[in-house]
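> what's the 3D shape of this:
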Amino acid sequence: MRKFLWQGSSGRGYAKVSWLQVCKSKEEGGLGIRRVVHMNQALMLKHLWRILQEDTQSIWVQWILLHRLHNQTIWTYSRSTTSWCWKKLVKLSTLLKAGLDYRIGDGRKFKLWTDLWHPREPLLHSFPRGPTINGLPSDSLLMTVLQHGRWNWPSVTDFDIQEIISCLPNIFPQQPDTIIWRSNAGKFNTAAALSLLQPPSPHVLWHRILGGKFKIPRHDLSFGWRYLDVFLLWTGPG
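All right, here's what the predicted structure looks like:
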């Protein structure tokens, strides 16, 4: 793609603008070309999202929950004897984490020690002694420490437990546990994932020249965009 953009059929030429700039939207001063690596990651994150939602309509998701994760979550999965593809998919969960918001409801879905509902992330990572000290198994649901819409943790004087209790999130009683996306009105899609992977940049003032009423002809679009981008880069907005 780079060679086609800068060299064409001649096979000669060099890149005048960075590829990162090319892949920005037209409003941001680019050509709106999607980076293949980001597009691939966004589609993979969509698979992880479906796993988190425990999609009952997907046979693949149900198989993953039963045969891969068992009583674990993607946040605490640590088995080494598994496929290369699955390892790569789980590794991408670190990217997905930044866009998620866990809303605690009745506690019947979220796992107490292995889900991402607490500010300290999965408690099993930050507090591995928790299940033993509290007498709550590692596969316990969050409902075991909820009562009548309020927190009801066991009376334990351990310092780590007290730290966990000191920063507990809000509860939304009479609602099921839900995972929402922090932007895009709480809905996850490929576009939302792409925005996470490549955060938006400020819009450039000259992008309207390349479209709208005074639209530059298609065969001159690349030249006009390149001229404006490079010229303003060297001269500045003033």
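
> C-alpha only now, for contacts and for neighbours.
OK.

> which residue packs closest to the residue nearest the centre of the chain, ignoring adjacent ones?
Centroid-nearest residue in the chain, with Cα atoms, centre = their mean: Leu96, separated by 2.6 Å. Leaving aside its chain neighbours, Leu96 sits nearest to Leu45 (6.5 Å; criterion: Cα to Cα, 6 or more residues apart in numbering).

> next up, for comparison:
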Amino acid sequence: MAHRDWEHGIQWAASRWRGKHVVNAAFRSLLASLVYHIWQERNSRHFQQRSRPPSIVGMLVVEEIRQRIISVPLRHSICSLGLFRLWKIPWPVEGPIDEGGLGIKDILALNRALMSKHLWAVIKQDRTSIWVDWIIQVRLRDCSIWTAKENKGAWGWRKMLSLRNSLMSHIHYRVGSGESVSLWHDPWHPLGPLISRFPRGPQMTRIGPLDKLSAVIKDGQWNWPFITDIACLEITHMLPPFWRARTESFGSQRMDPQHLNCL
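Okay, the predicted model is just below:
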């Protein structure tokens, strides 16, 4: 009789807790956790002669479901609020007031934004900042911010470097004279930093690893040496066009902050 009731319960749950609704997903997790802990308790009693009170097993199941709900980034909605209340989970304080939050900003997102702002100052080489000038002279030296190793330096510096990939997709270089841009280490090329894709590029092209982009520019045109390595031919096949400012707006029109001049 118990076996039949169990099968009936499984069929009922399978028919009711379907779809992607957050409440149904939580109940499916509850069923899976319940089966697992019952199976674990059965093995413990059968093979190790150890048992736990049913109340302890129930508390473990409830706590596991709570942790699963907290770990999922749910949208602020009435269903999410009801789910948190059902499982007696404190409602997150961040989020708009009209969505149940307290209007407090997400601290993690705010921290990423502030660190990205500092990283942007280093990328555009804002020498008016003493901190940026120190980073360029001491921390980076002959290295580029894009290829600096993340396993060196203080914790805050390593965290800042970890944001480079997310920031790179929002930054586009415009090729000018190339006197302040590293040929191999800066992402002026559509392929990104060339040294990452072609580690033997300086050796195969006979262009120094610390050379500037101006080394392959002459009279406003590309002037690359003859490349015999097949792998490195991809570099010259995907070269970006040059950017030339209009005469009437040069020096007076501000550039889009999402772009950098290779000047």
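
> measure the residue nearest to the centre of the first structure to Thr76 of the first structure for me?
14 Å (Cα to Cα, to the nearest Å).

> can you check Arg12 of the first structure too?
For Arg12 of the first structure, the distance to Thr76 of the first structure (Cα to Cα) stands at 50 Å.

> To which residue of the first structure is Arg45 of the second structure aligned?
By TM-score structural alignment, Arg45 of the second structure lines up with nothing in the first structure.

> Quick check: Arg45 of the second structure is in a helix.
Yes. The assignment for Arg45 of the second structure is a helix, going by DSSP: H, G, I helix; E, B strand; the rest coil.

> And the strands in the stretch 151-263 of the second structure?
Using DSSP state E, counting those that start in this stretch, the strands of the stretch 151-263 of the second structure run over 172-175, 217-218, 221-222, 259-262.

> Just give me the neighbour total for the residue nearest to Leu96 of the first structure.
With neighbours defined by other Cα atoms under 10 Å, the count for Leu45 of the first structure comes to 23.

> Quick check: it touching Ala98?
No. Contact between Leu45 of the first structure and Ala98 fails when scored by Cα atoms under 8 Å: they sit 11.8 Å apart.

> mind listing what the nearest residue in space to Glu54 of the first structure that is not next to it in sequence touches?
Spatial nearest neighbour of Glu54 of the first structure, excluding adjacent residues (Cα to Cα, 6+ apart): Val61 at 6.6 Å. Residues near Val61 of the first structure by Cα atoms under 8 Å, 6 or more residues apart in numbering: Arg50, Ile51, Glu54, Asp55.

> Over in the second structure, tell me which residue corresponds to Val61 of the first structure.
So, by TM-score structural alignment, Val61 of the first structure is matched to Val132.

> For Glu64 of the second structure, see how far away its match is.
Relative to Glu64 of the second structure, and taking Cα to Cα, Val132 of the second structure is found at 46 Å.

> Then Ser144 of the second structure?
45 Å.

> which stretches of the first structure form helices?
2-6, 19-22, 36-52, 59-63, 84-91, 93-96, 123-126, 130-134, 159-166, 190-197, 218-235 (DSSP state H).

> would you list these in JSON lines and tack on distance to Lys109 of the first structure?
Below are these laid out as JSON lines (distance: least, Cα to Cα, whole Å):
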{"stretch": "helix 2-6", "distance to Lys109 of the first structure": "47"}
{"stretch": "helix 19-22", "distance to Lys109 of the first structure": "40"}
{"stretch": "helix 36-52", "distance to Lys109 of the first structure": "10"}
{"stretch": "helix 59-63", "distance to Lys109 of the first structure": "15"}
{"stretch": "helix 84-91", "distance to Lys109 of the first structure": "20"}
{"stretch": "helix 93-96", "distance to Lys109 of the first structure": "19"}
{"stretch": "helix 123-126", "distance to Lys109 of the first structure": "16"}
{"stretch": "helix 130-134", "distance to Lys109 of the first structure": "18"}
{"stretch": "helix 159-166", "distance to Lys109 of the first structure": "20"}
{"stretch": "helix 190-197", "distance to Lys109 of the first structure": "24"}
{"stretch": "helix 218-235", "distance to Lys109 of the first structure": "50"}
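
> Which one, of those, ends up nearest to Pro173 of the first structure?
Nearest to Pro173 of the first structure among these is helix 159-166 (18.3 Å), distances taken as Cα to Cα.

> Where in the second structure does the closest one align, residue-wise?
Taking TM-score structural alignment, helix 159-166 of the first structure hits residues 230-237 over in the second structure.

> just stretch 105-117 of the first structure next, same as before
The aligned range for stretch 105-117 of the first structure is 176-188, by TM-score structural alignment.

> What's the match for Leu108 of the second structure in the first structure?
Using TM-score structural alignment, the partner of Leu108 of the second structure in the first structure is Val37.

> I'd like to know how many residues surround its match.
Using other Cα under 10 Å, the number of residues around Val37 of the first structure comes to 9.

> try Trp188 of the second structure
25.

> and what of Glu54 of the first structure?
By other Cα under 10 Å, 15 other residues sit near Glu54 of the first structure.
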